[in-house]
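>>> Everything below, folded, please.
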Amino acid sequence: MRAAGRVTLKTIADSLGVSAKTVSRALTGKDSVGEELRTRIRAEADRLGYVPNSMARSLVSGAAMTLGMVITHPANPFYALLISAVEERCRANGYSLLLMVTEEDPETEREAAEALLRWGVDGAVVIPVQAGAAHWQRLQDSGVPIVLVNRGLEGLNCDFVGVDHERGAYEAASHLLDHGAATLHLMEEDVPYSSAADRRAGFHRALAEHGLPVQEDTVTLVPPPAPGRRATPWEPGAAYRHAQQLASRLEPGSAVLTGSDYFALGLYRALTEKGIDVPTQVAVIGHGDLPFAAYLQPALASVRPPAAEIGARAADLLFERIQGSTAPATTLYLPPELKARASAGGDDRHEAN
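Presented below is the predicted three-dimensional model:
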């Protein structure tokens, strides 16, 4: 029968007639306890439903056994895979994960950094707003290692793991040009973040290598949602309104590279309303390879970022720092994968992700 109330080391000790210190040594694998007694103690702990007190353990070890994770948008599907990968690594190492959301607000991010400092987390995985690094520097100076994900921060010397956005956009744009696009357009976020800037750089590089100029009207910038709105980071509606204007300028043989699959959704509708066929008249490639991409008609070609791998690599780097690594800061850019489906002249089969 399970004991009433919280089961403690003393509860187990009293049940077996041994000391609480012996129980602690047995459950933490210390060599000073014989195997037969250790087996009895573990069996009794299981019978009573003992759960280790992580707070007490952290007081003894000097570690909170918790990682902090700061993201910008909870609705961003990229972050869902990222969070799962980090949380999986936490569980494997006996850690908990504390998640915080900034909604791209610099003040909220500053408060999040201060909260992580107060709570004494052992390390932090951070997707920064890129509006200053002072609060993250204070956290790092306090002894809390930080790994930045997807966006860097000038002046902060720490590990970084992100998507090679420049390469992804370059390969997607090159694919469109190599498959006959006479004119190439980019529909991108109108934001000051490095990820968007890197995609624009890749787009420009592909044009330059194919001997094509970057004309002013070939880049359409889509504004983000209004500040403070808790919504998806991209809106098909905003892209649709801009795509209506773009669609009226597109000649047969054009192609459009978008910075988001949500943008491609808005573009699909605008093109359909104009009677423009995808891909025979206009080819389209999105970014993100969201679950709906392969099931649109035609199936949307998209650049798939390695979200789970990025999360796993970021967590592994963080645990290396927690364990005392003093190696120079690591910078990793992981390549995305182009899924060349029917909207860009690829296979129209509905593939599983």
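>>> drop to CA atoms for contacts and neighbour counts, all remaining ones
OK.
>>> burial count for F292?
Number of residues near F292 (other CA atoms under 10 Å) recorded here: 13.
>>> Oh, that last question was meant for S15, not what I typed.
Neighbourhood size, S15 [other CA under 10 Å]: 12.
>>> That one sits in which helix or strand?
If you go by DSSP states H and E, S15 is part of helix 9-16.
>>> orientation of the helix or strand following that helix relative to helix 9-16 in degrees?
Later in the chain than helix 9-16, the nearest helix or strand by DSSP H and E is helix 20-27. Going by axes from the mean of the first three to the mean of the last three CA atoms, to 10 degrees, helix 20-27 is angled at 100 degrees with respect to helix 9-16.
>>> Please give the structure of this sequence too, so both can be compared:
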Amino acid sequence: MSVEDDPAGDGDAAAPDAPSSLTMEDVAAAAGVSRTSVSRVMLGQKKVSEDTRRRVFAAADRLGYVPNVLASELASRGTSTIGLLLRDAANPAYGLLFTQLQEAAHAADLTLVSMTVTADNRGQRQVAGLHRLMGMRVGGLIVATGGVTSEQLEPFCSRIPIIRAGRPETTEHIHAVSYDEVHAGRTLAEHVADAGHRDVAIVVTAEGDSYPEFVRGTTMAATLAGRGVRIIPVPVGAGPRGGVDEAVALATEGRVSAIMCPSDLRQLEVLRSLAAAGVSVPGDVSVTGCDGVLHGADLLGLTTYRIPVEQLAVRTVARMAELLAARPGAGVVAERLPGVLVPGRTVGPPSSRKEP
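This next block holds a predicted model:
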């Protein structure tokens, strides 16, 4: 519903067959509260008591009132609704981030309108999602995906406050609160090198497919090379299972004593294939992942790196609130949050097994 459809500026919607248009004033009168209180309740804000909240909802139910929240905010020039573009929510790392962003937004009296994109072609579907969110007249955008490039995001920046969540930013004028992927890659590589491994396969994701995983993989390679370790890169796109078969083959042939993966999901695929091939972990080969948010990862004993999802969500929402308030002199947001190593049972010293 647009402003033109709501000449009274209430942002209220009535059923097509209703004898008269119900407004927030009608609900306020029925509940015995102010129109401002009704508006706050309908927007999910916390600046009302539980008693007021119950009375407003009861009155709205009796009257059959249905609010148009986006139109209401547009009429009042409000900016409490934020668009969220999220990479595949089925991925545990993104699913947890979605939950944490929702909780942080609620605590800040902000409302998130979200879209999620799974399979994509060079970020085209994700860019289309940004356009759709913009069409909803949201007050700002949180972009929580590694599949949209800086070049694709730049045209939106002059129109609305935008902040990246999770993906490191490659320019100096796009706001971002990200995981410190360089710290992740370096920490994991040093752990593998400290265990004594000197021949390591690294599953590397292309930059255009996932920039965070690309940074992790390239950092692992650079760190290990600096420690004198021989590296065999395995491109994610080099096979029907994204590099898994190639990496496992290197291990079964005795050419590497460790396999480093850019995510825990890919680590699990490698572990399944190694088990099917009769290769012992970590007896014959060590395996690492990254993210550290899988349920039961501690029981599986995965060696991984825990990204600070909860902290990132809180910082992203706080920074967005600052951008919406247009506080002068804030500058470009550029935060990178380090996580922690989770030393599990999937990494041990290299075995004495020789190449057949």
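>>> Now do the helix holding S15 of the first structure: which elements does it pack against?
helix 20-27, helix 35-48 (3 or more CA pairs under 8 Å, 6 or more residues apart in numbering; DSSP states H and E).
>>> Following the chain onward from the longest one, which element is next?
Remark: after helix 35-48 of the first structure, the chain's next helix or strand is helix 54-61, criterion DSSP H and E.
>>> For that following helix, buried residues please.
Of all the residues in helix 54-61 of the first structure, those buried under the rule 16 or more other CA atoms under 10 Å are S54.
>>> now do stretch 239-259 of the first structure
For stretch 239-259 of the first structure, a neighbour-count test (16+ other CA under 10 Å) marks 239-240, 242-244, 246-247, 250, 252-259 as buried.
>>> repeat for stretch 147-157 of the first structure
Residues 147-153 are the ones in stretch 147-157 of the first structure that count as buried (16+ other CA under 10 Å).
>>> which one among these gets closest to L317 of the first structure?
Nearest to L317 of the first structure among these, counting by CA to CA, is V147 at 7.4 Å.
>>> Check the gap between that closest one and A133 of the first structure for me.
For V147 of the first structure, the distance to A133 of the first structure (CA to CA, to the nearest Å) stands at 13 Å.
>>> how would you label the counterpart of D316 of the first structure in the second structure: helix, strand or coil?
Matched by TM-score structural alignment, D316 of the first structure corresponds to A318 in the second structure. Of the three states, A318 of the second structure takes helix according to DSSP: H, G, I helix; E, B strand; the rest coil.
>>> distance of the residue lying closest to A318 of the second structure once chain neighbours are set aside from A313 of the second structure?
The shortest distance from A318 of the second structure to any non-neighbouring residue, by CA to CA, 6 or more residues apart in numbering, is to A108 (7.7 Å). Going from A108 of the second structure to A313 of the second structure by CA to CA gives 12 Å.
>>> now swap in R345 of the second structure and tell me
Taken as CA to CA, the span from R345 of the second structure to A313 of the second structure is 30 Å.
>>> Have a look at these two and say which one is more surrounded.
More neighbours surround A313 than the other of R345 of the second structure and A313, with 25 against 17 (other CA under 10 Å).
>>> Secondary structure element holding A264 of the first structure?
Following DSSP H and E, one finds A264 of the first structure within helix 261-273.
>>> After that helix, which helix or strand is next? Please name it.
Using DSSP H and E, the next helix or strand after helix 261-273 of the first structure towards the C-terminus is strand 282-287.
>>> same for that following strand, what does it pack against?
By 3+ CA pairs under 8 Å, 6+ apart, strand 282-287 of the first structure packs against strand 254-258, helix 261-273, strand 301-304.
>>> please redo it, this time with the cut-off set to 10 Å
Packed against strand 282-287 of the first structure, as judged by 3 or more CA pairs under 10 Å, 6 or more residues apart in numbering; DSSP states H and E, are the following elements: helix 165-178, strand 183-189, strand 254-258, helix 261-273, strand 301-304, strand 337-339.
>>> Please name whichever of the ones you listed is nearest to P106 of the first structure.
Short answer: strand 183-189, nearest of these by CA to CA, at 18.6 Å.
>>> in the second structure, what residues pair with that closest one?
Strand 183-189 of the first structure corresponds to residues 199-205 in the second structure, going by TM-score structural alignment.
>>> Just confirm S37 of the second structure contacts T52, I think it does.
Yes. If you go by CA atoms under 10 Å, S37 of the second structure and T52 touch, sitting 7.6 Å apart.
>>> coming back round to it: closest to R57 of the first structure among the buried residues of stretch 147-157 of the first structure?
Nearest to R57 of the first structure among those is V147, at 25.1 Å by CA to CA.
>>> What lines up with that closest one in the second structure?
Under the alignment (TM-score structural alignment), V147 of the first structure maps onto I163 of the second structure.
>>> and that match, what does it touch?
Contacts for I163 of the second structure (CA atoms under 10 Å, 6 or more residues apart in numbering) come out as 84, 140-144, 157, 169, 174-178, 316-317, 319-320, 323, 332-334.
>>> at 8 Å instead, please
141-143, 174-177, 316, 320 (CA atoms under 8 Å, 6 or more residues apart in numbering).
>>> Kindly report the same for A173 of the first structure.
By CA under 8 Å, 6+ apart, the contact set of A173 of the first structure is 184, 202-203, 206-207, 257.
>>> got it, and E25 of the second structure?
Shown in contact with E25 of the second structure (CA under 8 Å, 6+ apart): 34-35.
>>> ok, so what distance separates it from L70 of the second structure?
From E25 of the second structure across to L70 of the second structure, the span is 18 Å (CA to CA).
>>> do V229 of the second structure as well
56 Å.
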